[in-house]
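Q: Predicted model and sequence below, questions to follow.
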Amino acid sequence: MEAGTVRRPGVWLPAVAGVGVAVGLGVYGRLHDPAGTTELLGFLRPLSIKAWLATSVAGLAVVQLVSALALYGKLPSARWVPATHRWSGRLAVLVSLPVAVHCLYALGFRGDDPRVLAHSLLGCLFYGAFVAKMLLISRPGEQRSWVIPLAGGLALTAVAGLWLTSSFWFFLTVGR
């Protein structure tokens, strides 16, 4: 390395941060004493509103997928696609927060049922992948050309799994 050259950490730093967030959420969810079902946003049936909020997040994740494909040249693009990608992602995370907070606070991280264990693991994966992707986006350089789609793909996979293990299950078994 030449004198005066600043050495930047590679992609490992955002990856470690993402793993740290995922593990931290899992440990918190496992160790704290769940409060049980509580009201969410003033609704009497918190599971119902959570299912609809999670369905909104899943819809925004589809927008993320289509806009990412356009950004990477796999679909036709337009000038508004980058802004659509950024804002649909921001909105998806914003809408997911009340759901995640309620899940962690009221239910915790549980492994007593395979569906619930998968849901708990996927929730931790989503926020870990999100943190890693946000840190990678802010880093210039070639090393991120493959890791940003990887982090986005992990987040998308987690959202799909979260929706299947929560909202889809809720709509099939409990109703609307």
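A: Right, received. Where do you want to start? Numbering: from 1, shown residues only.
Q: rest of the way, CA atoms for contacts and neighbours
A: Will do.
Q: Give the full set of residues in contact with the most centrally placed residue in the chain.
A: The chain has residue 126 as the residue nearest its centroid, 3.2 Å off, counting by CA atoms, centre = their mean. Residue 126 makes contact with 22, 154-156, 158-159, according to CA atoms under 8 Å, 6 or more residues apart in numbering.
Q: Return the closest of the residues you listed with respect to residue 138.
A: residue 155 (17.3 Å; CA to CA).
Q: That closest one and residue 129 touch, don't they?
A: Yes. Assessed by CA atoms under 8 Å, residue 155 is found in contact with residue 129 at 5.4 Å.
Q: ok, the two, which is more surrounded?
A: Taking other CA atoms under 10 Å, residue 155 and residue 129 do not tie; residue 129 has more neighbours (27 against 24).
Q: in which helix or strand would I find the more buried one?
A: Element membership for residue 129 (DSSP states H and E) is helix 114-137.
Q: Please apply the same query to residue 69.
A: helix 46-71.
Q: try residue 82
A: Judged by DSSP H and E, residue 82 forms part of helix 81-102.
Q: Just list what that helix packs against, helices and strands only.
A: Packed against helix 81-102, as judged by 3 or more CA pairs under 8 Å, 6 or more residues apart in numbering; DSSP states H and E, are the following elements: helix 46-71.
Q: alright, now check it against this:
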Amino acid sequence: MSADREAPTVRQIQPSMVSGAAIAVAVLIGAAVAVLLGVYANVHEPRFFSINVAGFSSPTAVKSWLATLAVALAVFQFGSALAMYGKIPRIAAPGWIGSAHVWSGRLAVLASVPVAVHCLYALGFQDYEPRVLWHSLLGCFFYGAFVTKMLLLTRKGLPGWALPVAGGSVLTGLTGIWLTSALWFFQNNGIIF
């Protein structure tokens, strides 16, 4: 066998091959999370039980406001990422922006978890109209994209596009969830608590 046809040795493996494998593994794990959530939500018998929070008129109002908080924090995440990576012309990122970015992400996920648990446990995967089907699909996608992003954050040597694409996927999923739920709720019920 000639030298150009031999299997690569450890010394011949390029960093791009390692980062490509890391991205592929993270995406596959995230996709598995999304599929498992969808399967669970589909086969789980909905309980149609929810807990209301004092001060809110309904569980749907609570979910809508928590989703709105999560989206607002995610939009801050987007802006703070742009600032951290120097993508906002003529504005230097303040020293606290990195910590604010991390904590806004944590709070966004924290705000989204009760909503997701309610949707999975009380309602399950619904598809009786296009808006609801998209909401169910985007909910699964969001958590899969979130897991992918978290796994990629721990890897060194990734291409410069990897984290922005993962973060953009998370923001896109969360925005889609909000558009198909909270925005719909506010349009049909007004801005109520």
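A: On my side now, so go ahead. Please read all numbers here as calculations on a predicted model, not as lab measurements.
Q: buried set for the following helix or strand past the helix holding residue 129 of structure 1?
A: Moving toward the C-terminus from helix 114-137 of structure 1, the next helix or strand (DSSP H and E) is helix 147-163. For helix 147-163 of structure 1, a neighbour-count test (16 or more other CA atoms under 10 Å) marks 147-148, 151-163 as buried.
Q: What of stretch 62-69 of structure 1?
A: 62-68.
Q: how big's the offset between it and structure 2?
A: Compared with structure 2 after the fit, stretch 62-69 of structure 1 shows a mean deviation of 0.7 Å (mean CA distance after the TM-score superposition for structure 1).
Q: what's in contact with that stretch?
A: Against stretch 62-69 of structure 1 from outside (CA under 8 Å, 6+ apart): 75, 81-82, 84-85, 88-89, 156.
Q: redo that, cut-off 10 Å
A: Residues from elsewhere that reach stretch 62-69 of structure 1 (CA atoms under 10 Å, 6 or more residues apart in numbering): 56-61, 70-71, 73-78, 80-89, 92, 149, 152-153, 156, 159-160.
Q: now do stretch 85-99 of structure 1
A: 40-41, 46-47, 49-68, 70-71, 81-84, 100, 103-105, 126-127, 130, 159.
Q: One more pass at 8 Å, please.
A: With CA under 8 Å, 6+ apart as the test, stretch 85-99 of structure 1 has contacts from 40, 50, 53-54, 56-58, 60-61, 63-64, 67-68.
Q: swap in stretch 42-57 of structure 2?
A: By CA under 8 Å, 6+ apart, stretch 42-57 of structure 2 touches 58-59, 62, 118, 120-126, 192-193.
Q: so which of the residues you listed is the most crowded?
A: Top of those by neighbour count (other CA under 10 Å): residue 125, with 26 neighbours.
Q: Kindly indicate whether that one is helix, strand or coil.
A: Counting by DSSP: H, G, I helix; E, B strand; the rest coil, the backbone at residue 125 of structure 2 sits in coil.
Q: In structure 1, what sits opposite it in the alignment?
A: Correspondence of residue 125 of structure 2 to structure 1, assessed by TM-score structural alignment: residue 109.
Q: Verify the stated contact: that match with residue 122.
A: No. Using CA under 8 Å, residue 109 of structure 1 is not in contact with residue 122, being 10.8 Å away.
Q: How much space separates the residue lying closest to residue 37 of structure 2 once chain neighbours are set aside from residue 81 of structure 2?
A: Once flanking residues are discounted, residue 37 of structure 2 sits nearest to residue 140: 5.9 Å by CA to CA, 6 or more residues apart in numbering. Note on residue 140 of structure 2: its distance to residue 81 of structure 2, by CA to CA, to the nearest Å, is 24 Å.
Q: Then residue 52 of structure 2?
A: 34 Å.
Q: What does residue 151 of structure 2 correspond to in structure 1?
A: With TM-score structural alignment as the criterion, residue 151 of structure 2 matches residue 135.
Q: which residues touch its match?
A: Each residue near residue 135 of structure 1 by CA under 8 Å, 6+ apart is listed here: residue 14.
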